[in-house]
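> Let's see this in three dimensions:
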Amino acid sequence: MGAMPQSVAVRCPACSHEHQYAAVAYPCACGAPVAPPLDPRGVPVAVRHRAWAEEWVTVRCAACGRSGQWPRPELGCPCGTVLRIPVTGTLSSAGPAAAPPTPGARTPVPPRCRAPFVPVPIRTARDAVTAAALYLRWLGYRDIRRADQRPPAGIGLAAPGLLAQVDPTVRPASVRDVECLWLTAMAESARCVYFSLAGYATEGRVRADALGVPLFVLDLAGTPQPVNDHADALVSPAR
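I've put the predicted structure just below:
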């Protein structure tokens, strides 16, 4: 991050309470920690409504030069206001240059070079989506975005060659949920993966095994746990 400070003072515009905020660092595919560069002169903005395009910032890894999409820094004030923390305009850190991946290409990282996954605690539905997106990035998928088609339940994520569904509800995913994801992925000639906060109905797990759909359960600590052999294979070094 060069000379950027590790933390900045943030004053809530609603109650004038002052906080000291430090950006959360996430692991790049190369294993190096990456955090959005904070703007100490910027003014925090209260989040009134959510838009997917505004939830992410582009940050360049100082170690390998990769640019990736990371969650935009936010802070919850005790008064109930959610503050969006300003970042610098360049959104990149100094570091050795590297050729970017070929657009549209999936470049999985060799497992021996993969750093341990750093989870994001899940308190909201947005946290569940963030945790799943970070996990897919950790697995080596790039250009993760909101899927074009909205699934019957939860949120759809897409990357080149992959379609994922994140279900943050308290209802176990059903056989219909699994089949709809699989059919949509088949139509797009992509593989698919399902993340659920409440687990899966027995029929859903059986159908996923038959269709080859990897199933993960999101624990509240934010670490996806594989629940079938297809999920184990997706995480396996031999995939």
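
> Please count neighbours and contacts with C-alpha atoms only from this point.
Fine.

> What distance do you get for Asp209 to Val57?
36 Å (C-alpha to C-alpha, to the nearest Å).

> How about Pro5?
18 Å.

> So if I had to pick from those two, which one is more boxed in?
Between Pro5 and Val57, Val57 has the larger neighbour count (other C-alpha atoms under 10 Å), namely 17 against 13.

> what's that one in contact with, if anything?
If a contact means C-alpha atoms under 8 Å, 6 or more residues apart in numbering, then Val57 has 36, 69-72, 91 as its contacts.

> Wasn't it part of a strand?
Yes: counting by DSSP: H, G, I helix; E, B strand; the rest coil, Val57 is part of a strand.

> any idea how far it lies from Trp138?
Computed as C-alpha to C-alpha, the Val57 to Trp138 distance reads 17 Å.

> Okay, and the spatially most central residue of the chain sits in which element?
Closest residue to the average C-alpha location of the chain: Ala133 at 2.4 Å, with C-alpha atoms, centre = their mean. Taking DSSP states H and E as the criterion, Ala133 maps to helix 125-139.

> Could you name the helices and strands sitting against whichever helix or strand comes after that helix?
Proceeding N to C from helix 125-139, the next assigned helix or strand is strand 145-146, under DSSP H and E. Helices and strands touching strand 145-146, by 3 or more C-alpha pairs under 8 Å, 6 or more residues apart in numbering; DSSP states H and E, are strand 155-159.

> just the angle between the strand it packs on and helix 125-139, please?
Angle, strand 155-159 to helix 125-139, by axes from the mean of the first three to the mean of the last three C-alpha atoms, to 10 degrees: 20 degrees.

> which helices and strands does whatever helix or strand comes next after strand 155-159 pack with?
With elements assigned by DSSP H and E, the helix or strand that comes after strand 155-159 is strand 162-167. Strand 162-167 sits against helix 125-139, strand 155-159, helix 175-187, strand 191-196, with contacts defined as 3+ C-alpha pairs under 8 Å, 6+ apart.

> Second chain to compare with the first, below:
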Amino acid sequence: MGAMSESVPVRCPACRRGHRYAAPSYPCVCGAPVSPPLDRQGTATAVTHPAWEEQWVTVRCSSCGRGAQWPHPELGCPCGTTLRIAVAGDTATAGATTAGATATENIPAGETSAGPPSPAPLPTPSPRRAFQPVAIRTARDAVTATALYLRWLGYRDIRRADQRPPSGIGIAARGLLAQVDPTVRPASVRDVECLWLTAMTESSRCVYFSLAGYADDARARADGLGVPLFVLDPTGVPQPVNSPADELDASGA
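You can find the predicted model right below:
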């Protein structure tokens, strides 16, 4: 695999303009960047009725073998058409986009000898690597930035939430329910309470991400319920706005 994601020619089926597209890379939890392998023989299709299930593709890291869902590659044409780029295979296996990446989870086997085996060394905690955000320009980018951040915190199996929230977009991970609000209005106290109640019925923690911030009574209610609140800035870095969010950002999953 090459060290960088290779660009492919793309033609808009609506206006016939030609483009070049290179898939973005995303950080695997093992630290190796991966990117969806593009199908050079495939044809871009126009997105007319976006469906959540079609907006994600499973990419498997060739360094550690983990599979994770990332946004399906798309390109905006100047004519206004959104193009979905063809990906090689339904479940893609993407090589690390940096040379020399190797798996880091091999467990050394104990040596056998006449004497008792040596005790295995205790694992030493390693600091989290720096968070690598994606810039937010669309609602889709806000969901991607949130998913990246939750993986950075240590949450796994990120997927669409089973229940659609009254506003925004719901995503879930093991033991967590998150709401992403990409609208231009501050989140209301009702938004926070609905998220908390839904999480309670699922015995999960919850966290709220908003582009426009929160109404004063929503922040006060979140503090009382222990709901972490984050604001997504344009760079894609979630900013904690209350104490529960500060604690989650510091400790992780």
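
> TM-score of the superposed pair?
TM-score for the superposed chains, counting by TM-score structural alignment, normalised by the length of structure 1: 0.88, backed by 228 aligned residues with a C-alpha RMSD of 2.2 Å.

> Which one, of the helices and strands packed on strand 162-167 of structure 1, ends up nearest to Arg50 of structure 1?
helix 125-139 (9.9 Å; C-alpha to C-alpha).

> in structure 2, what residues pair with the closest one?
Counting by TM-score structural alignment, helix 125-139 of structure 1 lines up with residues 139-153 of structure 2.

> Next: stretch 216-229 of structure 1.
Aligned using TM-score structural alignment, stretch 216-229 of structure 1 spans residues 230-243 in structure 2.

> Top of the contacts of Val57 of structure 1 by number of neighbours, please.
For the contacts of Val57 of structure 1, neighbours tallied by other C-alpha under 10 Å; top is Pro36, 27 neighbours.

> related to what we said a few turns ago, off-centre distance for the match of stretch 216-229 of structure 1?
15 Å (C-alpha atoms, centre = their mean, to the nearest Å).

> list the contacts for Arg151 of structure 2?
Contacts for Arg151 of structure 2 (C-alpha under 8 Å, 6+ apart) come out as 29, 158.

> List just the nearest of the contacts of Val57 of structure 1 to Val170 of structure 1.
Each of those was scored against Val170 of structure 1 by C-alpha to C-alpha, and Pro71 proved nearest at 23.9 Å.

> Would you confirm that that closest one contacts Thr130?
Yes: between Pro71 of structure 1 and Thr130 there is a contact at 7.1 Å, judged by C-alpha atoms under 8 Å.

> just to revisit the earlier point, ok now the helix holding Ala133 of structure 1, how far from the chain's centre?
Distance of helix 125-139 of structure 1 from the chain centroid (C-alpha atoms, centre = their mean) equals 3 Å.

> List the buried residues for it?
By neighbour count on 16 or more other C-alpha atoms under 10 Å, the buried set for helix 125-139 of structure 1 is 125, 127-139.

> Now do it and strand 162-167, the angle between them.
Counting by the same axes, to 10 degrees, helix 125-139 of structure 1 lies at 150 degrees to strand 162-167.

> mean shift of helix 125-139 of structure 1 relative to structure 2?
Compared with structure 2 after the fit, helix 125-139 of structure 1 shows a mean deviation of 1.7 Å (mean C-alpha distance after the TM-score superposition for structure 1).

> number of nearby residues for Ala153 of structure 1?
For Ala153 of structure 1, using other C-alpha under 10 Å, the count is 17.

> Would you check that it makes contact with Asp167?
Yes: here Ala153 of structure 1 lies in contact with Asp167, judged by C-alpha under 8 Å, at a distance of 6.2 Å.

> tell me which residues in stretch 137-156 of structure 1 are buried?
For stretch 137-156 of structure 1, the neighbour count (16+ other C-alpha under 10 Å) marks 137-147, 151, 153-156 as buried.

> what lines up against Ser189 of structure 1 once you look at structure 2?
Using TM-score structural alignment, the equivalent of Ser189 of structure 1 in structure 2 is Ser203.

> So for its match, what's the nearest residue that isn't a sequence neighbour?
With C-alpha to C-alpha, 6 or more residues apart in numbering as the criterion, Ser203 of structure 2 has its nearest non-adjacent residue at 7.5 Å, and that residue is Gly175.

> Ala178 of structure 2 too?
Once flanking residues are discounted, Ala178 of structure 2 sits nearest to Val207: 4.9 Å by C-alpha to C-alpha, 6+ apart.

> and if you look at Ala46 of structure 1?
In space, and not counting its chain neighbours, Ala46 of structure 1 is closest to Leu83: 4.6 Å by C-alpha to C-alpha, 6+ apart.

> Check Arg221 of structure 2 too.
Using C-alpha to C-alpha, 6+ apart and skipping the chain neighbours, the partner closest in space to Arg221 of structure 2 is Val189 (6.6 Å).

> and the one you found, what does it touch?
Val189 of structure 2 is in contact with 215, 217-219, 221-222, counting by C-alpha under 8 Å, 6+ apart.

> Recalculate using a threshold of 7 Å.
By C-alpha atoms under 7 Å, 6 or more residues apart in numbering, the contact list for Val189 of structure 2 reads 217-218, 221.

> most neighbours, which of those?
Ala218 (20 neighbours).

> Which strand or helix spans that one?
Assigning secondary structure by DSSP H and E places Ala218 of structure 2 in helix 216-225.

> for that helix, packing partners?
For helix 216-225 of structure 2, the elements it packs on are helix 189-201, judged by 3 or more C-alpha pairs under 7 Å, 6 or more residues apart in numbering; DSSP states H and E.

> Show me what counts as buried in the helix it packs on.
Result for helix 189-201 of structure 2 [16+ other C-alpha under 10 Å]: buried residues 189, 191-193, 195-196, 198-199.

> ditto for stretch 165-177 of structure 1
Neighbour counts over stretch 165-177 of structure 1 (16+ other C-alpha under 10 Å) mark 165-168, 172-175, 177 as buried.
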